[in-house]
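Enquirer: Predicted model follows, preceded by the sequence.
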Amino acid sequence: MVVKKSSLPNTLWHSVKGRSKEFLSTTSLHGLKYVWDSRLHGWVQLYFGKVFLIVLCVAINLALNVFNKWESTPVIIGISSTMTPIQDIPFPAITVCSMNKAINSKVAHFQPGTLEYAMLQKTCSQDYNYTQYRYVKPHTKKDTFANFIMNVSHKCDEMIVSCIFEQKSFPCTDLFREFLVDEGICCVFNILHPYYLYKHSATTIRDYTSSNGLTDIAIDWHPIRGYPKQLPAGFYPRRGIGVGIANGLQIVLNGHVDDYYCSSTNGQGFKMLMYNSIDQARLKESGLPIMLGHETNYRIVPNSYEAVANIRGIDRQRRQCIFSDEQELLFYKYYTRRNCEAECDADHFVKLCNCIPFHLPLIYRNATVCHVSHFDCVERAETEIVDGESTVCKELCLPSCHDIQYFPNPFSIPTIPFNQRGVKVQNEYFKNYSTDYIRTNLAIVNFYHDDNYFRSNVRSSYTGITEYMSLTGGIMSLMFGFSVVFISELFYFIFLRSIFEYMRYYCSRRRSQVNTL
C-alpha cells in the first residue's frame, strides 16, 4: 500500500506531462508543435518557442488597443447614406424681437422712485438699487413684471406689419405668436403649440397669443417619429415646400424708431433666432441683428442628428447623447439640451432667490415668478449663471440623440439698402410710406431653403460586438492561429478528457472490487 501511495504523484505527473505534450503537439495553434517535437534540434525548439512568445505578446497588445478604442470611442458620427427632403422636417421656428425694450410714449412720464420706474430700469437692463422694494408684492396679475413688459412693449402686430409665406400673404397674427423670452415680448413663428410643448399650463406667463389666434390646426411633431401620417389641410409647425425666396417666409418689420426709449444693444433694429420647434429660445446671447433700412436674406442650413437603435445599450455618458424618452424634464415634454439647460437655470434661481424669472420654465407649479422684490437677487443669480455657477447641472444636459438645428448661412446674408432715392421695392406695403420713413424704420427679412435635400449626421456604434470580435479574432488568428476550435481543444484536454479518464478509472475499480468479492 505504501508503494502505491508514493507512486500516485508520479503517475499523475506523468499523466499530466504526457497529456500536455500531446495537446501541444496536436493543437491548432501555430508553432507550438515544433517546441515539443523531440526529433528537432534544441535550437529549433528554442527558436519557435521565442517566436511564439513574441507573437503572443504582440497579439495581446494589439487586442488591448482594440478594446481600449471600443471603450473610449463607443459611438461615431457619420454622414447618412440617404438624402433627407426638407418636406420631412419643420420649417425652422423663428423668433423676432425688437431691440427697443419700451415705448417712449408709454414710459416717459414714469417718475424716479415709483414702482413702475424700478421695473422700467430692469426692463432696460440698467443698474438700479431695488432695496426699497424688497417687501413689495404684486396685488393682482396686472401688477406682475411680465404684465408690465406687455404693457410697455410693442405688440407683434405693430412690429411685424407684412407676412408672405410660400407665395401667399397672411395676416401676421395668423403666423406669429407672442411669447415672453429673455429679450422681453417677442414674435415666434412655427413653434410647437404649448399643449404639446409643456407638461402643465402656464399660459399667463409663458404664452401670450394674439387675440386673432392661429387659423391652422396644431399638430404634434416628434423628433424621432416626425410628422403624423394623417395631416390636416392646414397645420403647424409648417414644413418647407421648396427652395428659394418665393417658397420661404418674407416679413416686413417696423422699428418705430421715433418711439424708442431704450435698446438691448447699442443700436436700433431687431434680433432674430432660428431654432428647433421644440426648443427654448435664447435671444439675448444668441440672437442675430436685423438692420433697419435693409433687406436681409437668411439661407436656412439644417443640421440634423439621428441615432441607430443599437446604441441605446451604451451608457449615455459614453455615447454622449440622450434619447428623448430616456430622460424626463420637469416642464417640457420633449428633452433637448437647450430645454434641459433652461430648467437648470430655473432651478438655480429657485435655490438662490426662491423665484423663477418670467422667461424661464416654471419647473414647479407653485413656483413664484420673480417680481421687483427679487430683482437684487435676480441680478446676482444672472451674474453667477454667466460665470458658470450652474455648470454642474448643465453638465448632465447631454445633446439629444435625435435633434435638428438650423443655421443661417454666414456667407449669404447680403444687405440691400433703401437709402438710394428712386429705388423701387416689390412689397406692396412700402407704397404707403415715404423713402425716408422706409430707410429709417422698416426692414425686409427673407428666410428660405437653398436646397431641397440635406444629409443627416448619424450616431452609430463605432465597434459593436460583431466588429470587436472580428478585429480581435483577426489579430489572434493572424498572429498564431487562435480560433474557437482551439478553445474546444483546451476544454477537451483539461476537462472532458479528465472526466472520461476518471470515469473509466472509477468503473474499472468497481469491477475489480466486485471480482474480488
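Expert: In hand now; what should we look at?
Enquirer: CA only for contacts and neighbour counts going forward, please
Expert: Fine.
Enquirer: and the end-to-end length of stretch 89-98?
Expert: The straight-line separation of the ends of stretch 89-98 (Cα to Cα, to the nearest Å) is 28 Å.
Enquirer: tell me which residues of the helix ranked longest in the chain are tucked away?
Expert: Scanning the chain for the longest helix, with DSSP state H as the assignment, gives helix 42-72. By neighbour count with 16 or more other Cα atoms under 10 Å, helix 42-72 contains the buried residues 45, 48-49, 52, 59, 62-63, 66-67, 70.
Enquirer: before we go on, here's another structure to hold up against the first:
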Amino acid sequence: MANGRMVNTYLCFWALTMLLTLCTACVLSLLLYDRFVEMPTRITIENQYESLHNLPYPAITICSPNQATISALDHFNKTLVDGNLTLDLKKVVPQLLDFSFGTFLLGSININELKHLQDVIERNRYSALDVMSLLPQRCDRFLKRCFFEQKIYPCEVLFDSILTQNGMCCIFNSIYYFKNNKRNERKANFIKFKATKADLENSLTVVTDYDPEDAVEGTVLYAGSSRVIC
C-alpha cells in the first residue's frame, strides 16, 4: 500500500509539473504574440543595383602624342619681340617637354638653354604654362570624327581641352576644362551624359590623327599612340 501511494504521489507531482510548464509556455507565447502585434518586425530588402539607363558615362581623356606642333611653334616664334631671340626653339622645346613631363625622349637636358628660353618667355610676358598650352595639337585638329549613341557629333561639342600631367589633352563628360589658356576650372550647370542603352552600338567612338608631319622632331610621345585615361 505504501509503495502504491508513493507511486501515485510521483505521478501527481509530475502531472502537475507538466501542467504548470504547459500553462507557462502558453502564457509566454501569448505575451510574445501581443508584443509582436504591438511592435511588428519589418524586413526591408534594398536593391543595390541600378539600371544602366540612369548611369552617367565616365569622364574619358584622350591625349595627342603631338605635344609640340611646328605650326604652333612658328606662330609662337613670330610673337616674340623682346630678349635674346637667337634661341633655336625647335631644339629647346623638346627639352622643355622632357623637363616638364619626364618623358625622357632626349636623354639629356641643357639647363642653360632652358634658362635662356625662360628669360625669353618672361620678357615677352609669357609663362611656361602659356607655352605648354599653346604648342600642343589642338583638340579640333586631333579629333577628326566623333560617333556617340549612333550619331555623328562635332567633336568640340563632346570634348573640351584639359591640362593633365601628360600635357594638353581632350576630355569627354567632365566637369573640368582648361579655361582661357590659364588653368582648369569647373563648368557651371554641368550635366553629364547618361547611358540610354547598354550596348556597344551606343558607345563613344573617336577617330584621331596626331599629324606627325606637323610635329617638332623629338616631341612625339608614346611612340605615336594616343593615351586614353578613364
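Expert: Received it, and whenever you're ready, just let me know what you need. What you see is a predicted model; the values in this text were computed from it and never measured.
Enquirer: residues near Gln67 of the second structure, how many?
Expert: 26 (other Cα atoms under 10 Å).
Enquirer: Quick check: the gap between whichever residue in the first structure pairs up with it and Gly184 of the first structure.
Expert: Aligned by TM-score structural alignment, Gln67 of the second structure pairs with Lys101 of the first structure. As judged by Cα to Cα, Lys101 of the first structure and Gly184 of the first structure stand 7 Å apart.
Enquirer: Which neighbours do those two have in common?
Expert: Residues touching both Lys101 of the first structure and Gly184 (Cα atoms under 8 Å, 6 or more residues apart in numbering): Thr123.
Enquirer: quick one on the thing from earlier: the longest helix of the first structure - contacts with which helices or strands?
Expert: Here helix 42-72 of the first structure touches helix 32-35, helix 465-480, going by 3 or more Cα pairs under 8 Å, 6 or more residues apart in numbering; DSSP states H and E.
Enquirer: what about 10 Å?
Expert: Secondary-structure packing of helix 42-72 of the first structure (3 or more Cα pairs under 10 Å, 6 or more residues apart in numbering; DSSP states H and E): helix 32-35, helix 316-319, helix 465-480.
Enquirer: which residues of the stretch 101-250 of the first structure fall in strands?
Expert: Counting by DSSP state E, counting those that start in this stretch, the stretch 101-250 of the first structure has strands at residues 160-165, 168-170, 176-181, 184-189, 207-208, 217-218, 235-236, 249-254.
Enquirer: which one of these is the most hemmed in?
Expert: Stretch with highest mean neighbour count among the strands of the stretch 101-250 of the first structure: strand 184-189 (a mean of 25; mean count of other Cα atoms under 10 Å).
Enquirer: Strand 249-254 and that one, what's the angle between them?
Expert: 150 degrees (axes from the mean of the first three to the mean of the last three Cα atoms, to 10 degrees).
Enquirer: in the second structure, what residues pair with strand 184-189 of the first structure?
Expert: Going by TM-score structural alignment: strand 184-189 of the first structure matches residues 167-172.
Enquirer: quick one: that stretch to chain centroid distance?
Expert: 12 Å (Cα atoms, centre = their mean, to the nearest Å).
Enquirer: Equivalent analysis for stretch 149-164 of the first structure, please.
Expert: With Cα atoms, centre = their mean as the basis, stretch 149-164 of the first structure stands 31 Å off its chain's centre.
Enquirer: now stretch 197-215 of the second structure
Expert: Using Cα atoms, centre = their mean, the offset of stretch 197-215 of the second structure from its chain centre is 18 Å.
Enquirer: With stretch 178-189 of the second structure instead?
Expert: Relative to its chain's centre, stretch 178-189 of the second structure lies at 17 Å (Cα atoms, centre = their mean).
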